[in-house]
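Asker: What follows is a protein structure lacking sequence information:
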């Protein structure tokens, strides 16, 4: 959902409504992300049988298109109309328009309808989120999982090691904290709690690492 640039941008612009912040964020450049799927989504979803999937914070559509190309019926959700337009364009270029429905939602106030075999929340952080908004959205995400389906939450473990003084104060929740906030009952099984370390390079070329949390839970009935 975000990377370091977004957090830095939030500090520079001050607190603004989520819709305004993300629309400004995407409008500043013709393209923000690579168009490729997130690596940890690929790792966790490649072996899942295709079904229906909800992509929360779909941004410019890299994950949604990758899923559609593998036979999933995708609902992609974002608050930015610019991001959604780019996602739709990418889907058209890759020939998967019929497999994806894009919807605009501010998840603090609305949520897509339906139940899904997979609900994916990749880097579901926002520098302008209000207290409790992320937790509430993820609880709604869990409620949208169909019996037998999976909720996959991937998020940053912390700031990259090359960033000595982060410009934005943000708490990156652990997998235990995310799990506790979901308030799941005994119908759910925790399939994976993981911390993944990967190389990361600053805009100035300083090398380091960044770590990510992965939580995968399944609704058994």
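Answerer: Ah, there it is. This structure is a prediction, so every number in the text was calculated from the model and none was measured. Residues are numbered from 1 along each chain as shown.
Asker: Every contact and neighbour count from this point should use C-alpha atoms.
Answerer: Fine.
Asker: Quick one: the helices in this protein, in order.
Answerer: Assigned by DSSP state H, the helices in the chain fall at 4-13, 18-27, 39-45, 62-69, 81-93, 133-143, 175-182.
Asker: which other helices and strands contact the first one?
Answerer: Judged by 3 or more Cα pairs under 8 Å, 6 or more residues apart in numbering; DSSP states H and E, the packing partners of helix 4-13 are helix 18-27.
Asker: Enumerate the positions of the helix it packs on that are buried.
Answerer: Residues of helix 18-27 classed as buried: 18, 19, 21, 22, 25, 26 (neighbour count, 16 or more other Cα atoms under 10 Å).
Asker: likewise stretch 36-45?
Answerer: So for stretch 36-45, counting by 16+ other Cα under 10 Å, buried means 37, 40, 41.
Asker: Nearest to residue 91, out of the residues you listed: which one, please.
Answerer: Nearest to residue 91 among the buried residues of stretch 36-45 is residue 37, at 12.8 Å by Cα to Cα.
Asker: Against that first model, consider the following:
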């Protein structure tokens, strides 16, 4: 999610807000899997995966192509319908769930991989970081990616504070005992278009739960 996208929703994060965002265009995102996902999932054995804030579904669909049993969670029914259509075209099966993470059917200890890329998760929601960790099964991986180059001054000038959102460092600092940080770094961002293409750097956190 870009600083402009977060600004667009500074007055609310309801499903209606996100539907309005997605209705601005027939396609918001690039339609390609995130490069950080491709790099980090390459050495993982397929199992169950959760995509938090799956949007139009490109990452979830890519995981399904790699043999993962994928659940995609999204608050916008407009985005989720696009994801369903793309999955059908790709001839893969994904369990698409409409709703806000973590307010969804229990996912505790359920997933071998949980991904959250540029999520609009509010820090004042005391459940959300703990729920990310709880979603991961023993031996599983949490992959959390956000922008490294958000223009805080520009965002605050528009009445919104990026620091209100859960970031990579927040998740890393909250890691429970028994988890191992395997990557916590800034990287170049490769994107082929779509919203957020103006961001050139990512913060990447890969953290593994002990068996």
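Answerer: Received, thanks. Model, not experiment: these values are computed from the prediction.
Asker: hang on, the earlier thing: let me have the buried residues of stretch 36-45 of structure 1 in TSV, extended by distance to residue 10 of structure 1.
Answerer: Supplementary listing: the buried residues of stretch 36-45 of structure 1 in TSV, determined by distance: Cα to Cα, whole Å:
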residue	distance to residue 10 of structure 1
37	24
40	25
41	26
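Asker: hmm, what's the outermost residue in structure 2?
Answerer: Relative to the mean C-alpha coordinate of structure 2, counting by Cα atoms, centre = their mean, the farthest residue is residue 157 (25.8 Å).
Asker: Could you report the separation of that residue from residue 165 of structure 2?
Answerer: As judged by Cα to Cα, to the nearest Å, residue 157 of structure 2 and residue 165 of structure 2 stand 17 Å apart.
Asker: What of residue 132 of structure 2?
Answerer: 14 Å.
Asker: what do you get for residue 1 of structure 2?
Answerer: 11 Å.
Asker: next one: residue 86 of structure 2
Answerer: To residue 165 of structure 2, residue 86 of structure 2 is 29 Å away according to Cα to Cα.
Asker: and if you look at residue 78 of structure 2?
Answerer: Applying Cα to Cα to residue 78 of structure 2 and residue 165 of structure 2 gives a distance of 23 Å.
Asker: Please identify which of those two sits among more neighbours.
Answerer: residue 78 (20 against 17; other Cα atoms under 10 Å).
Asker: Over in structure 1, tell me which residue corresponds to that one.
Answerer: Applying TM-score structural alignment, one finds that residue 78 of structure 2 aligns to residue 82 in structure 1.
Asker: For that match, list the residues it contacts.
Answerer: Taking Cα atoms under 8 Å, 6 or more residues apart in numbering as the contact definition, residue 82 of structure 1 lies against 23, 26, 27.
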